[in-house]
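Asks: Quick one: sequence and predicted model below, then my questions.
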Amino acid sequence: MSFVLHVDAARWRAAQDAAAARYPGVVPVVKGNGYGFGRDLLCAEAGRLGASTVAVGLYAELGPALDAFAGDVLVMEPFRARVHDDLARLDARQQADAGRGVHTVTSAVDLEALREVAPRARVVVEALTSMNRFGAPVAEVADLAHRADAEGVTLHLPLGTGHVEEISRFVDAAPDVRRWYVSHTSPGELAELARRHPGRELLPRVGTSLWLADPAAHEVRAHVLDVRPVGKGEHAGYRQRPLAPGHVVVVSGGTSHGVAMESPASAATPRARAVAVVEGLLEAAHRVTSPFTVGGRRVRFAEPPHMQCSLLSLPAGGAVPSVGDTVPVRMRLTTAYPDAVELH
């Protein structure tokens, strides 16, 4: 357990509590890698917050979430007959758990297929928003919700604000639907929607703003596994790249932990595009800055990270760590798979 996410439990939970207060009726999202904390831990935290429902991303996450959480589990991935029919046949498991699994549908065809394999499946309808990913068009939502005897409608919105009018179009088009699950909607927008649509239950699905609300409450740390001095012209690694004088530092943490596994940058501004160009040039020159901080400064990879460890190039003159020391790692927790999560 040498690549560890350390969590200040009191501070982390205080941030959760503050976020939950801003989002009444919150449906915590516990999908994927559990935002670095792991889905089981987040399910336990959702229970601590008093949530009645959590949301997972995939059918493969449904069973473990039912085991880890006592309430309802909403699968946000829409049911597709040719993709999920075998998984839906496990609905007997859901019924044994008091029918706590909730499916998402976007079309009459998939609804009929779901009813064939899981006649008693609980259902919500997803509507097609400007996100343009999954969903039924606005003109079809009311009819599909009626045919499905749906418990509600879900709306997945783009990042940012300015969603009130778009959400209102769907609510107005389906006046008989009482429960609406919404994502990426600010507390102010929720308050305005409640004012405009009295009698509707607006349930915010929240992940990042709940679990990662206070970045200072958690830190990934890696152990130093080896340190050795190197001179000019020496080489290291699989690719035998030349090293600058100083030290090679071997640290825990590699691609299996999500190190250097970044999603494509949006580069939406001139500055962001310039940064992307510079980073590309540095990568071409084998001078990539790592996410590891040694001696108070970010250091470069000696070569791309290995599966479970990384080789770092520490220039001469810097503070040299010892084997067994820990160094902080700056990385996105949504792509992190630590060996362990320790709450302090």
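Replies: Cool, the structure landed. All values reported here derive from a predicted model rather than from experimental measurement.
Asks: Could you use CA atoms for every contact and neighbour count after this?
Replies: Noted.
Asks: roughly how far is stretch 63-83 from the heart of the chain?
Replies: 16 Å (CA atoms, centre = their mean, to the nearest Å).
Asks: Now for the spatially closest residue to Met76 that is not a sequence neighbour: which residues touch it?
Replies: The spatially closest residue to Met76, leaving aside those adjacent along the chain, is Gly57, at 5.1 Å (CA to CA, 6 or more residues apart in numbering). Contacts for Gly57 (CA atoms under 8 Å, 6 or more residues apart in numbering) come out as 30-32, 75-77.
Asks: Pull out the buried members of those.
Replies: The neighbour count (16 or more other CA atoms under 10 Å) marks 30-31, 75-77 as buried among the contacts of Gly57.
Asks: Which single one of these is nearest to Trp180?
Replies: Relative to Trp180, the closest of the buried ones among the contacts of Gly57 is Met76; by CA to CA it sits at 13.5 Å.
Asks: Thought Val54 was touching that closest one, still the case?
Replies: No: taking contacts as CA atoms under 8 Å, Met76 lies outside contact range of Val54: 10.2 Å.
Asks: Take this one as well and set it beside the first:
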Amino acid sequence: MSVVLRVDGARWREHLRRTVEANPGLVPVVKGNGYGFGLPVLLAESARLNGERLVRQIAVGTYAEAPTALAAHPGDVLVLEPYRAAVPPVPGGPGLAVGDPALIHSVTGLDDALHLAGRAGRARVVVEGLTSMNRFGAPYGVVPGLLADLADRGLAVEGVTLHLPLGTGHLEEVSRWVAGVDGVRTWYLSHLSASELATLRTRFPDRELRPRVGTAMWLGDPGALAVRAHVLDVRAVAKGDRAGYRQRTLGAGHLLVVSGGTAHGVALEAPSAAATLRQRAITVAEGVLEAAHRVRSPFTVGGRSTWFVEPPHMQVSLLALPAGVTPPAVGDEVDVRVRNTTLLADAVDIT
């Protein structure tokens, strides 16, 4: 049994190349589940792009990911989570040398930075500014003084990093930072559109802007990617038959057992944003259906969406196929819609 991420390798790699070439200084983000590919695949692709002189640096999410990245990627590795003296274990993953010359740390305050310097000496750091994202960062008015203090204490200050909310409309916020913080040549920026980056480069031709890109790089050409699950069993059922742990009543048709469950990230949901009236209405309608034990599954059979018999199991799901619909055969593959940031595929097949 398996859930497989199938990748059109030539098309996907062409997209990667176009993305990097269109964004000078691009820093690929390689973190978490590797956007469904797994970290080893993305690290190998980043190393290949480094070998072609297209990528110098990559970014990882946490210190726990840094040792693997440093071993696989020949360039610099930026850690996005801020260094915290008070968060054990510091620095994180076993075997990580905090002072590795290829490692770049994110800092948001002097005390943490001094703790880092005590462990790593002349550590390479970027200062994270507190943007409208309102997550990590030093406030705008604090950053100039912090930069000076870090330089005075002997840390190698490499620039400022800004993590912005999703969507557009960040041009003036970023411009305020870049124009107002003197002496900083290199800026790491996330979630900016191509037009916003182009405008910033025109406004600040003497600055080096390095976009940090994850989703738009690895998942930016959905047509090159497909997640498929194997059909493991097919059984004709009559109305009133029962199935599953919860013994739900079935209608006439077929019961399908397919690969893919919570262990693969199938049907795992983040809270709905519900930003529009339509999205709220959909959320309410889905809640009503769920209360009636009617939950649409992410599996598609013959172009037709299917319903869960019950919540997915750890590694398989039970699906109801109504009478009149031709069932697939055991061993066939069916499409499955899954968020790549939660996907844990059994295999990644790049052809």
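Replies: Happy to help now that I have it. All values derive from a computational prediction rather than experimental measurement.
Asks: residue ranges for the helices of the first structure, please.
Replies: 9-22, 39-48, 62-68, 81-88, 91-96, 108-117, 138-148, 164-173, 187-196, 208-211, 270-284 (DSSP state H).
Asks: follow-up on the earlier one: the contacts of Gly57 of the first structure into CSV, with extra columns for distance to Leu202 of the first structure?
Replies: Compiled in CSV, those are given as follows (distance: CA to CA, whole Å):
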residue, distance to Leu202 of the first structure
Val30, 19
Lys31, 21
Gly32, 24
Val75, 18
Met76, 17
Glu77, 20
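Asks: which one of those is nearest Ala217 of the first structure?
Replies: Nearest member of the contacts of Gly57 of the first structure to Ala217 of the first structure, counting by CA to CA, is Val30, at 18.4 Å.
Asks: Would you enumerate the residues in contact with that closest one?
Replies: 39, 42-43, 54-57, 207.
Asks: Give the single residue among the buried ones among the contacts of Gly57 of the first structure positioned nearest to Phe301 of the first structure.
Replies: Closest to Phe301 of the first structure, out of all of these and judged by CA to CA, is Lys31, at 30.7 Å.
Asks: From what I see, that closest one and Glu61 are in contact.
Replies: Yes: Lys31 of the first structure is within contact range of Glu61, at 7.4 Å (criterion: CA under 8 Å).
Asks: With adjacent residues omitted, what lies nearest to Ala323 of the second structure?
Replies: Using CA to CA, 6+ apart, the closest residue to Ala323 of the second structure is Gly253 (3.8 Å).
Asks: Contacts only, for that neighbour.
Replies: Counted by CA under 8 Å, 6+ apart, Gly253 of the second structure has contacts 236-239, 320-325.
Asks: Could you give the number of residues near whatever residue of the first structure lines up with Pro222 of the second structure?
Replies: Under the alignment defined by TM-score structural alignment, Pro222 of the second structure is paired with Pro215 of the first structure. Taking other CA atoms under 10 Å as the neighbour definition, Pro215 of the first structure ends up with a count of 11.
Asks: do you know how far Pro215 of the first structure is from Phe3 of the first structure?
Replies: 18 Å (CA to CA, to the nearest Å).
Asks: same thing with Thr335 of the first structure?
Replies: In terms of CA to CA, Thr335 of the first structure sits 14 Å off from Phe3 of the first structure.
Asks: out of the two, which sits in the busier spot?
Replies: Between Thr335 of the first structure and Phe3, Phe3 has the larger neighbour count (other CA under 10 Å), namely 26 against 19.
Asks: circling back: which of the contacts of Gly57 of the first structure still touch in the second structure?
Replies: Retained in the second structure (both residues aligned by TM-score structural alignment, their matches' CA atoms under 8 Å) from these: 30-32, 75-77.
Asks: I'd like the list of those that fall within strands, please.
Replies: If you go by DSSP state E, these have Val75 in strands.
Asks: re earlier: now the contacts of Val30 of the first structure in JSON lines, please, with extra columns for distance to Ala274 of the first structure.
Replies: Below are the contacts of Val30 of the first structure laid out as JSON lines (distance: CA to CA, whole Å):
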{"residue": "Arg39", "distance to Ala274 of the first structure": "37"}
{"residue": "Leu42", "distance to Ala274 of the first structure": "37"}
{"residue": "Cys43", "distance to Ala274 of the first structure": "40"}
{"residue": "Val54", "distance to Ala274 of the first structure": "40"}
{"residue": "Ala55", "distance to Ala274 of the first structure": "37"}
{"residue": "Val56", "distance to Ala274 of the first structure": "36"}
{"residue": "Gly57", "distance to Ala274 of the first structure": "34"}
{"residue": "Gly207", "distance to Ala274 of the first structure": "30"}
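Asks: Okay, strands next: where are they in the stretch 101-250 of the first structure?
Replies: 101-105, 122-127, 153-155, 179-183, 201-206, 218-230, 235-236, 241-242, 246-252 (DSSP state E, counting those that start in this stretch).
Asks: Average offset of the last one relative to the second structure?
Replies: Put plainly, it is strand 246-252 of the first structure. Following the fit onto the second structure, the mean deviation recorded for strand 246-252 of the first structure is 0.7 Å by mean CA distance after the TM-score superposition for the first structure.
Asks: counterpart of that strand in the second structure, which residues?
Replies: Taking TM-score structural alignment, strand 246-252 of the first structure hits residues 253-259 over in the second structure.
Asks: and what of the first one?
Replies: Following TM-score structural alignment, the partner segment of strand 101-105 of the first structure in the second structure covers residues 103-107.
Asks: Same question for the fifth one.
Replies: Aligned by TM-score structural alignment, strand 201-206 of the first structure corresponds to residues 208-213 of the second structure.
Asks: what about the residue nearest to Trp211 of the first structure when sequence neighbours are not counted, how many residues close to it?
Replies: If the residues on either side of it in the chain are set aside, Trp211 of the first structure comes closest to Gln16, at 6.4 Å by CA to CA, 6+ apart. When neighbours are defined as other CA under 10 Å, Gln16 of the first structure has 21 of them.
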